[in-house]
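Student: any chance you can model this:
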Amino acid sequence: MSDPKTQRDAYALILEAIDSGIYKPGDRLVESELADRFGVSRTPIREALQRMETQSLLARDGRSLIVSSLDHNQLAELYVVRGELEGLAARLAAKHATREEVRVLRDMLEADRGLVSDPQALSRANRRFHRQIHLASHNRFLVQQLDLVHRSMALLASTSLSVEGRSKGTLEEHEAIVRAIEAGDGEAADAALREHISRAFMTRLRLDAAKVQAAE
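Tutor: Now for the predicted structure:
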């Protein structure tokens, strides 16, 4: 058994590599190659891969482990759960967020306006923004469930923010969410975040449909 910290580091490194697109759905993950890439021994890599398999982030292909992919139904299910949990987080944040936490959300939003032309950077900033809302809910069990949901989001091969106009729309939606949280309006915050997730899902569906059409 490897050191727990080393195992967590190996898990985080592999997950980040999937999230950033180094490894895409269908790619095979090999212990020795991962150990060389990250400078970690094979034992924590093996344990991290086993953990990711139990979380359905990886799937078996014969004797190999590959990065899982989400079919249409799984994608829909993921966004339904995400909308419910994210909306609840926003509602609770409107009620429980400290003045400092709200200020951080506002500062994040203002900084992200400079990333409109860089979808990958904005995608990373978007995750930080949502994570801050999760933490501002002050509900540890909700945060844990949202962590699981966002790990599964790493299986999406590309960011919906790459679609023309989506970056600007995302920031406008973030503005509505922050404004509602600032006002302490839980219902408005819930509704604004659910609408944000709904629009992201529609963009994702259009993106996937375009890929299918291009392949035909």
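Student: C-alpha from now on. contacts and neighbour counts both.
Tutor: Fine.
Student: can you count the residues close to Ala93?
Tutor: 30 (other CA atoms under 10 Å).
Student: in this protein, which residue is most central in space?
Tutor: Nearest residue to the geometric centre of the chain (CA atoms, centre = their mean): His150, 3.7 Å.
Student: which elements pack onto the helix or strand where that residue lies?
Tutor: In the assignment (DSSP states H and E), His150 maps to helix 140-153. Here helix 140-153 touches helix 72-96, helix 119-136, going by 3 or more CA pairs under 8 Å, 6 or more residues apart in numbering; DSSP states H and E.
Student: another sequence for comparison is provided below:
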Amino acid sequence: MKHSEPSADLPQGQDAYRRLLAEIRAGSLVPGDRLLEVDLARRLGISRTPVREAIRQLEADGLVIHVARVGAAVRSLDPGEVTELYEMRGVLEGTAARLAARAASVVELDELAAINAEMAAGFGNPARLYELNRQFHAALLDAARNRYLARSLAGLQKTLLLLGPTTLEEDERARNAVTEHESVLTALRARDELGAESAMRAHVAAAHSIRLRQFRNRAAGADLES
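Tutor: As a prediction, this is how the structure comes out:
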């Protein structure tokens, strides 16, 4: 299992939280995994107190639940919840694109284009693609200039971490994502608010389709193993 590195700049509880969050995102910690304080303290090289603090924070985020006779565990999502998440993501990010079409500066549009160009040059490097994709969506949200929308998306994005590694690990999905970003950019440059929202909703719907396929494949694999 690949683990995240500690940070000397953060209090131990916050650092433990950050590292566990990174492991959930990377798929090193998967839904259903138990979070045992003793084991985590030993693995992270810290005492149980900051581990307990990190687990409480993950629970407040909705990423960890307490299971009877098991204790703290990474929360599992069912396909219905995944669909609800992506439906909400489509609404929120579509709105962000619509607002950005109205409010984004030329500099911000150029930044979005530059990020997407880097993505086009980064196929085959999922970690880099994930970070660039995150930057693209964050820059678009900044360009929307709506702090309440940003807060709503922040909570949603944490829950989406439960889905594990990025869909951009698949080359075809990565190439399609770049093309979909370009469609959003075309509408943004034209100041086409409805077109930008529609393009972003289509982008989110495509990602949702990949996630559902991954769920079906995991379920089929589990049936074969049982």
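Student: drop the TM-score for these two in here.
Tutor: Scored against TM-score structural alignment, normalised by the length of structure 1, the superposed chains reach a TM-score of 0.88; 212 aligned residues with a CA RMSD of 2.0 Å.
Student: returning to what we had before: just give me the match in structure 2 for the residue nearest to the centre of structure 1.
Tutor: Taking TM-score structural alignment, His150 of structure 1 has Gln157 as its aligned residue in structure 2.
Student: gap between that match and Pro165 of structure 2?
Tutor: Distance, Gln157 of structure 2 to Pro165 of structure 2, by CA to CA, to the nearest Å: 13 Å.
Student: tell me where structure 1 has strands.
Tutor: Secondary structure of structure 1 by DSSP state E: the strands cover 28-29, 58-61, 64-67.
Student: okay, these, which one's buried deepest?
Tutor: Compared across these, strand 64-67 shows the largest average neighbour count, a mean of 19 (mean count of other CA atoms under 10 Å).
Student: I'd say Leu92 of structure 1 and His138 touch.
Tutor: Yes: look at Leu92 of structure 1 against His138 with CA atoms under 8 Å: they come within range, at 7.5 Å.
Student: the more surrounded of these two?
Tutor: Leu92 (25 against 17).
Student: if we can go back for a sec, take the helices and strands packed on helix 140-153 of structure 1 and write them to CSV, including distance to Ala200 of structure 1.
Tutor: Listed next are those as CSV, based on distance: least, CA to CA, whole Å:
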stretch, distance to Ala200 of structure 1
helix 72-96, 9
helix 119-136, 12
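Student: Leu29 of structure 1 corresponds to which position in structure 2?
Tutor: Looks like Leu29 of structure 1 aligns to Leu35 there (TM-score structural alignment).
Student: distance of that match from Glu131 of structure 2?
Tutor: Here the criterion is CA to CA. By it, Leu35 of structure 2 lies 26 Å from Glu131 of structure 2.
Student: cool, Ser209 of structure 2 as well?
Tutor: Taking CA to CA, one finds Ser209 of structure 2 at 21 Å from Glu131 of structure 2.
Student: make a markdown table from the strands of structure 1 and add distance to Gln7 of structure 1 to it.
Tutor: As requested, those are exported to a markdown table (distance: least, CA to CA, whole Å):
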| stretch | distance to Gln7 of structure 1 |
| --- | --- |
| strand 28-29 | 16 |
| strand 58-61 | 17 |
| strand 64-67 | 18 |
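Student: cool, thanks, talk later.
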